[in-house]
Structures are given as C-alpha cells and as structure tokens.
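1. Pasting the sequence and the predicted model now:
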Amino acid sequence: MTALGFLYPGHSAEDDYPRIEQLIGSDIRLTVVHTDMGEDAHSVDGLLEMGSAHRLEAGVEELRLSGAEAVVWACTSGSFVYGVQGAHEQVRGLARAAGLPASSTSFAFTHAARELGARRVAIGATYPDDVAALFAGFLKETGTEVAAVRGSGAVTAAEAAGWDYGEVLALAREADHPDADAILLPDTALHTASHLTALEKELAKPVLTANQVTVWEALRLTGRRVNAPALGTLFTREPIVQV
C-alpha cells in the first residue's frame, strides 16, 4: 500500500481524486485534505494568499495522521504565482512542516512534460490572460518552451469546476498549436480525470491536466510506477523521471 497526500484548496474538482484512485486500480490510496482558500479569485493577490504557508501548514497534521508518504500542494495557480524561486521555497516549507517529500502541481507539470519528452507545449488555461501568462513564464524558466497560451477568463475556481467535457475540449482545441508536443490544462478546479483518453483521441497528442499530473507527481516522489492507460499517455510511460 502506498499512501499519497494532497492539500487541495477549497472544494471544486476534488472528486477527480477518488476517480483517479479507481482508475489506477492498484494499492494506491489518495487522501485529500482541504485548505482554506480565502477568497475564491483567479487574481494574483488572491492566489498569493491562497498558497501562503499558514494556509498550507494548517492541513499538514491531518495528512501525517493519514499515513501519507508524500504530499503535493494540489494547486497550480497558487504555486506558479510565486515564481520559480518562490514556488521552490513554498515546497521546501511544506516538506519541513510535513516531514515528508513534497511538491506542487506547477512542478508536476514541468516534470511530466519532461517525462513525455515534450519540449514545446500549448497551454489552455481557465484563468484570465495575466495569470495564464505567469504559468507560461514559470514553464519557460523551468525549461519547457511554450508554443501558445490561451486564457479563458474564469475568475473563480467555482466557475471552472462547472465546466463540462465539451467546454474542456473546446479549451484544449483553442489552445492547441501545430508546434506543441503536448497540451496543458493547468487548473485543479477543472474536472478532467474522466476525459483524458477522449481528449487525447480528439487532439492526437498527449494532454496533461492538473489533477492527473498532481497524482503522478506524488507517485514520482515515492518512487512508484503504475500503468493506467485510462489516465492518458503520462500513465503509460516508464521510467518515471528522476530529478
């Protein structure tokens, strides 16, 4: 049994996690602890507060008691908004507080893109354009080229959580670029766990989504490798990249 822990802001698409656990179909247990997100706003100030140390550390004890072997801050915007150096500091603080290996969804995207050999990516973000641009900058600084960025202007996680498959597919199509090796959908508030194979079939290339890469990152931290084709190309690749 491998126990993985996730700090998830508020309530939006957290039901992706039991769905992913089911699709993995192995001795993997996913525990989600909700953090207080403060204001639900895709704004720089709101996201900086959402990812603040005191909000993350408040959920750490519950994860420790769950027996988690690693912890991931399951929020893309609440990590990349700090920039690469700030996001590293955020993860180091989380690791110290938890006494466990730690990461965040932003770093999960960079590691997952590297695992797939995706040198250039297209970003389909639910966020406003200024926040989407910060994610593109984060990826570039961590070594992934960005061929295109599409922001959608959703101002809250609650709004993104209400999107159906058709809206998610439309975003991915609008974001796609001929030079992109993969398409990234970075919002953990977006329901995608049930749509990965359909998205990849429609777009004919790998699709990386926030909750998918977050779970993959936790597995990477514990050294586990699982083959779960229902979770997309990322979950059929071996070995897991070591960084």
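-> Cool, got the structure. Source: prediction; values computed, not measured.
2. all contacts plus neighbour counts: C-alpha atoms, from now on.
-> OK.
3. Would you state the helices of this protein in chain order?
-> Using DSSP state H, the helices of the chain run over residues 16-24, 44-50, 53-57, 60-65, 77-80, 83-98, 105-116, 129-141, 157-161, 165-175, 196-203, 210-222.
4. Could you dump the ones you listed into CSV with mean neighbour count and distance to residue 3 added?
-> Converted to CSV, those look like this (neighbours: other CA atoms under 10 Å; distance: least, CA to CA, whole Å):
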stretch, mean neighbour count, distance to residue 3
helix 16-24, 17, 11
helix 44-50, 18, 25
helix 53-57, 18, 19
helix 60-65, 16, 10
helix 77-80, 27, 23
helix 83-98, 18, 14
helix 105-116, 23, 18
helix 129-141, 19, 28
helix 157-161, 19, 26
helix 165-175, 17, 29
helix 196-203, 17, 23
helix 210-222, 24, 9
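5. Dump the ones you listed into a markdown table; add distance to residue 123 as well.
-> A markdown table is the format used below for the helices of the chain (distance: least, CA to CA, whole Å):
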| stretch | distance to residue 123 |
| --- | --- |
| helix 16-24 | 20 |
| helix 44-50 | 18 |
| helix 53-57 | 26 |
| helix 60-65 | 31 |
| helix 77-80 | 13 |
| helix 83-98 | 17 |
| helix 105-116 | 11 |
| helix 129-141 | 8 |
| helix 157-161 | 15 |
| helix 165-175 | 6 |
| helix 196-203 | 13 |
| helix 210-222 | 12 |
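6. here's the one I want to compare it with:
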Amino acid sequence: MTDVLGWRGVFGVLAPSTNTVVEPDYYRMAVPGVTAHIGRIHIKDQTLASDSHFEALLEQIRSEINLACARVLTAEPDYLVMGMSAETFWGGVEGNRQFTEAIESFSGLRVATGAEACRRALELFGATRIGVVTPYQAVGDANVERFFTELGHPVAAIKGLRCPTAVAIARVPEDTLREAIHEVDGDDVDAIVQVGTNLSMVSLADEMEQKLGKPVIAINAATWWMALRENGVTDQLSGYGSLLRDH
C-alpha cells in the first residue's frame, strides 16, 4: 500500500542529534506527496574547537550512524538522504564512494549525499573554479578541498568559520555568511559552494545568486534537489536557488 502523505516518496533523513537546521530546511522545501523523516545520529560530545575535536565528532558519527539508520528504516522509507555533509567529503572522491556504498549496503536503499549532490550541481552549471564556505576547522576544509580538487574543480578560496561546537553552527548569522560568500568570490570563480548542513543558507543562496550572477549552491538545497530528482519528482521551487527553481 502507498503511504497516504508520502504517496510520491517517503525519505529517511540521517542527521546529527545536534542539527537544528536541516529538518526545517527540508520542511520549507517540501513538495506535495513527499515526506522526510529524521533518524538522529547521537552526538555525545559536540565540541569542535580543534582539528582533533572535529575528527572525534566524526568518529562518533561513524559509531552511531548505523543505529540511526536502523531506526529510520522502521518507517519503511523509499530512499535515504544524508542530512550531514562532512563525512560525505571525507577522504575525497573515494571516501564519498565508500561512504555511499556502506550506507546503501546496510540499508538496501539508494542515498543522496551532499558531496555527490554538489558534484552533480557543478557539472550541471558547467562550473570549474569554485569558492567554498564551511563551518569547519582546518581538517574539515582540507577534506572538502580535496574532494573538489579531485573532481577537477580547483578551489580558489575557502572560508572555514571554525564554529566551536556542533550547535553553534546553527547560530551563525546571515551577515556572517554573506561576508564569507563575498570573501571567497572573485572574477575567476564560477560558482560558490556552501557545505555544513547546520548552516542556514538556502534562502541566502537564492539572494546571493541574483546579486553575484553566478550559482551559489547551498548544501541542503542541493541534497534535497538530488533526492527529489532521483525519485522522479520534478517540481520546481522558488526561493532556494536556481537548482530547485530551474532544474
């Protein structure tokens, strides 16, 4: 039988327990007949004040992600969406491949990751050289840069906001993000990419695309776009960037 509300698709979303942005972002980008259901990855220590703390948080995610996945699978979703992005960039292109393969093998479902969604978006836009905004420490920025460089997208500039805790990411104001976008932009930059699903940037990306005249890819919009399009949902949404509006 078809789900009454999710008659076009029931998505299971895996997100850190500290994340307060990705769930409401997906709600406001909702389309009729598609529902999103969160499986929380328990974060016991959310400190991100150094590279070692950042890597320790990812270790927590690795030890907890299958438990979160198992819980959300009890809702019998049709598809999975990664509501976290750092781990999907870790280890470059091969790291993302292995991560995706592990989740799909465990769940038996296809999965949208932030890294793959950004790859598809950049290819769609024909963008090469990019600027990147992250909430991460240096080690996180290095893995993001590695991923894009391996794909053939040199990173002209990257701005890591060095958020001290996982919940602090959601408290970064729009003005700070706006300044960061301008900092990594330039005449030689084809597109701006924002990663970190707890940064609230889907609406700002739409605003900045119009001001800069180039793609500004917000991770939550890109991953949601990938999830919808992979499931044959072609609804076009305004206010969240050109990916969802025009593609």
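-> Okay, I see it. Owing to the predicted nature of the structure, the values given are computational and were not obtained by experimental measurement.
7. tell me the contacts of the counterpart of residue 117 of the second structure in the first structure?
-> Mapped onto the first structure by TM-score structural alignment, residue 117 of the second structure lines up with residue 108. Neighbouring residues of residue 108 of the first structure by CA atoms under 8 Å, 6 or more residues apart in numbering: 213-214, 216-217.
8. Look up how far residue 61 of the first structure lies from the most centrally placed residue in the first structure.
-> With distances taken as CA atoms, centre = their mean, residue 210 lies nearest the centre of the first structure, 2.9 Å away. Here the distance between residue 210 of the first structure and residue 61 of the first structure works out to 24 Å (CA to CA, to the nearest Å).
9. Likewise for residue 27 of the first structure?
-> From residue 27 of the first structure to residue 61 of the first structure the distance is 23 Å (CA to CA).
10. And for residue 43 of the first structure?
-> Residue 43 of the first structure is 28 Å from residue 61 of the first structure, where distance means CA to CA.
11. same check, this time on residue 46 of the first structure
-> According to CA to CA, residue 46 of the first structure stands 24 Å off from residue 61 of the first structure.
12. same deal with residue 83 of the first structure?
-> Distance, residue 83 of the first structure to residue 61 of the first structure, by CA to CA: 27 Å.
13. now do residue 158 of the first structure
-> For residue 158 of the first structure, the distance to residue 61 of the first structure (CA to CA) stands at 27 Å.
14. Repeat that for residue 52 of the first structure.
-> 16 Å.
15. got the contacts of residue 108 of the first structure as JSON lines, with distance to residue 227 of the first structure columns?
-> Putting the contacts of residue 108 of the first structure into JSON lines (distance: CA to CA, whole Å) gives the following:
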{"residue": "213", "distance to residue 227 of the first structure": "14"}
{"residue": "214", "distance to residue 227 of the first structure": "16"}
{"residue": "216", "distance to residue 227 of the first structure": "11"}
{"residue": "217", "distance to residue 227 of the first structure": "14"}
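16. what sits against the alignment partner in the second structure of residue 188 of the first structure?
-> Under the alignment (TM-score structural alignment), residue 188 of the first structure pairs with residue 197 in the second structure. Going by CA under 8 Å, 6+ apart, residue 197 of the second structure touches 19, 21-22, 83-85, 219-220.
17. burial measure for residue 117 of the first structure, as a count.
-> Using other CA atoms under 10 Å, residue 117 of the first structure is surrounded by 12 other residues.
18. any idea how far whichever residue in the second structure pairs up with it is from residue 35 of the second structure?
-> Aligned counterpart of residue 117 of the first structure in the second structure: residue 126 (TM-score structural alignment). Residue 126 of the second structure is 31 Å from residue 35 of the second structure, where distance means CA to CA.
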